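Peer 1: got a structure for you, letters missing:
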């Protein structure tokens, strides 16, 4: 039985990847320090004999006994609320954490896949974004702690690949959604759905003409899985190219939730990207991958998940420190 280590295993994407690898017959070691992860995301695996969990911060030395064949590095804050609240930890997990995992992969002769992001493109001047685009990033802005952590992560991973001959893979993840997202974590979908469920007006930042492209989690996981077992070491975009403006998306949410909320507008956060749309030509050619879940279907599944949350979870606010990051 092949053994895989998944960091950030109690997070949104990490927990879905854990389920995928267990389903495919792997022995999975999950690792998380619960800064942003949630124990309930992996509670259903407590009695699974092929799952082992280690509570650990990847910025500290990592020791794994025995053989290890694959590593997936998904330990990182991934929402604006998180990386604006804990900027130093965000930089450390992308730098020190990645360095530790590269060292572990080298010692175990394991293949390492790192989770990069569309944020390496910053506020793009090229649309849609291809893997060849170097990006337009404000290194000293409040979002730079996340953007640059991921850009450094890509650089050190390629250095280990070239210098040590390490087997590495890099996935650039575009906006992904689905069950197990944290409500009110600052990302568009849980923010809108949480507001709708609480009977609040939906908050759109700026004029709402900025765009996003949303990929359902099952499609994202399948793309990541295929990339891990490919022979390609350079970055690959995995996302859904179906682009929509935030204003139109807010109207979709109001229709989906069958509520009568209005849309209210607030100032745009600093360095908020105006366009997000992946060019997935490489993923189609290299992996034979493309997203299959339509937004209407995926949003309904996600909304049903949020509706199942307790009243306490529904009304828990994580927006306390966000106002100071709004452009004045």
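Peer 2: All right, it came through fine. All of these numbers come straight from a predicted model, not from anything done at the bench. Numbering: from 1, shown residues only.
Peer 1: Please make it C-alpha for all contacts and neighbour counts, starting now.
Peer 2: Will do.
Peer 1: how would you label the residue minimising distance to the centre of the chain: helix, strand or coil?
Peer 2: When the chain is reduced to its mean C-alpha position, the nearest residue by C-alpha atoms, centre = their mean turns out to be residue 78, at 5.5 Å. Look at residue 78: counting by DSSP: H, G, I helix; E, B strand; the rest coil, its state is coil.
Peer 1: Now do it against residue 14, distance only.
Peer 2: With distances taken as C-alpha to C-alpha, to the nearest Å, residue 78 is found 12 Å from residue 14.
Peer 1: sorry, back to before: leaving out the residues flanking it, which one is nearest to the residue nearest to the centre of the chain?
Peer 2: Excluding the flanking residues, the one nearest residue 78 by C-alpha to C-alpha, 6 or more residues apart in numbering is residue 146, at 7.9 Å.
Peer 1: so when I look at the one you found, I'm seeing a helix, right?
Peer 2: Yes. Going by three-state DSSP, the assignment for residue 146 places it inside a helix.
Peer 1: residues touching it, list them.
Peer 2: Taking C-alpha atoms under 8 Å, 6 or more residues apart in numbering as the contact definition, residue 146 lies against 78, 83, 87, 90, 91, 119.
Peer 1: another one to put next to it:
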């Protein structure tokens, strides 16, 4: 034990002597002889020197190793033993090494490779991204059915309506849907929203309503359209204008094609609507040409279905309401003027195909099946009450004598045509009108009997 302590003490003295010499203390000599150093101690000193003085070298070596690993992990089109050929795996080395290589390569491919996509198809497992859509006049007859379809396909919909002809009840069933929002607003005043598409339907469409305040009607058509076009330009949204067959006026061409310029009285009692819509089409095309705005134009012909205003003066709603109330069916003029009637779901399908397509339009959207007013009255009698009387009254001013769309362009370019005939669609409208007219009250016996024919 004493010898061990003595050795440790002498070693401490010797190391202290070396430290003193290294600091330049007394007795330092460049020619001082050191104790011989063994090979193990020499290697240890060399390793300590490299670790202490060559940090940069180790950093560079570490970076090189990391780069090499990344190069191995990056996709190169070849994965050595991990590539599958003709349904079999080509493996080199042991089975364990091959399995590890496959697992590593799979992770690397997931991390660095983009999924391959086939043009025009949505990759499996991915859903269509919902759009942000604003529907002006979305609480109205056509607008509410359009909102139903847009929400059903997963879009987020904002309804903008001043409820002049629209009804909250038309969209009340969407209350609580996080993708639905309703704003009470008149499009004559500007509005700022962030949307992808704009369906511009805001405008009273029946003679009773648009004649009630003709100045307001033409302001809605002109100023309201300007405001919505300005919104579309600011946010880069695609814009669809719902125009009307009334732009053809009392047509001299039959059936009407989109290239026909019309025969409109610019100072008549209907011109606030007819000329207003013609101006709206002009503005839409000017924004398209001048501001490179994506636009679509639909010219809508007579449409019917649930949620129509009961007393809006349009012929189908007039006949249905009158027959249900046991009133005479009022036919204006000689009843030989013609109209074409499409069910609302057919129209909504056409509007959506137009918006999603690549063609500006205008497109006629209507049913080319043509009915005289007397023929329509007969269909209503057959559907509701065979004993309903017909009463003739003087015709209204500027009432078109013929109206029938040529939908060749819509068939060819949109792949659209109506599929629901009048005799199939009318009972659906009758059911809606009956519930709204009578409410919880039971209709009289004759009306209840007629309901069985539906």
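Peer 2: Now that the structure is in, tell me what you want to look at. Fair warning: this is a prediction, and the values are worked out from it, not measured in the lab.
Peer 1: Work out the TM-score between the chains.
Peer 2: Here the superposed chains carry a TM-score of 0.93, computed using TM-score structural alignment, normalised by the length of structure 1; 312 aligned residues with a C-alpha RMSD of 1.2 Å.
Peer 1: Contact partners for the nearest residue to residue 357 of structure 2 once chain neighbours are set aside?
Peer 2: Closest residue to residue 357 of structure 2 apart from its sequence neighbours, by C-alpha to C-alpha, 6+ apart: residue 414 at 6.9 Å. Residue 414 of structure 2 makes contacts with 350, 353, 354, 357, as judged by C-alpha under 8 Å, 6+ apart.
Peer 1: can you tell me which residue in structure 1 aligns to residue 414 of structure 2?
Peer 2: Residue correspondence, TM-score structural alignment: residue 414 of structure 2 in this structure matches residue 287 in structure 1.
Peer 1: what's the spacing between that match and residue 297 of structure 1?
Peer 2: 24 Å.
Peer 1: How about residue 5 of structure 1?
Peer 2: Residue 5 of structure 1 sits at a distance of 31 Å from residue 297 of structure 1 (criterion: C-alpha to C-alpha).
Peer 1: circling back: would you check how far apart the match of residue 414 of structure 2 and residue 125 of structure 1 are?
Peer 2: Residue 287 of structure 1 is 27 Å from residue 125 of structure 1, where distance means C-alpha to C-alpha.
Peer 1: Could you pull out the strands in the stretch 151-300 of structure 1 for me?
Peer 2: Along the stretch 151-300 of structure 1, counting by DSSP state E, counting those that start in this stretch, strands occupy 168-173, 176-177, 202-205, 211-213, 215-216, 235-238, 243-245, 263-266.
Peer 1: For the fourth one, give me the average deviation versus structure 2.
Peer 2: Going back to what we said before, that points to strand 211-213 of structure 1. Comparison of strand 211-213 of structure 1 with structure 2 after fitting gives an average deviation of 0.3 Å (mean C-alpha distance after the TM-score superposition for structure 1).
Peer 1: The aligned partner of residue 317 of structure 2 in structure 1: neighbouring residues, count only.
Peer 2: Using TM-score structural alignment, the equivalent of residue 317 of structure 2 in structure 1 is residue 190. The burial metric for residue 190 of structure 1, expressed as a neighbour count using other C-alpha atoms under 10 Å, is 21.
Peer 1: Please apply the same query to residue 247 of structure 1.
Peer 2: When neighbours are defined as other C-alpha under 10 Å, residue 247 of structure 1 has 20 of them.
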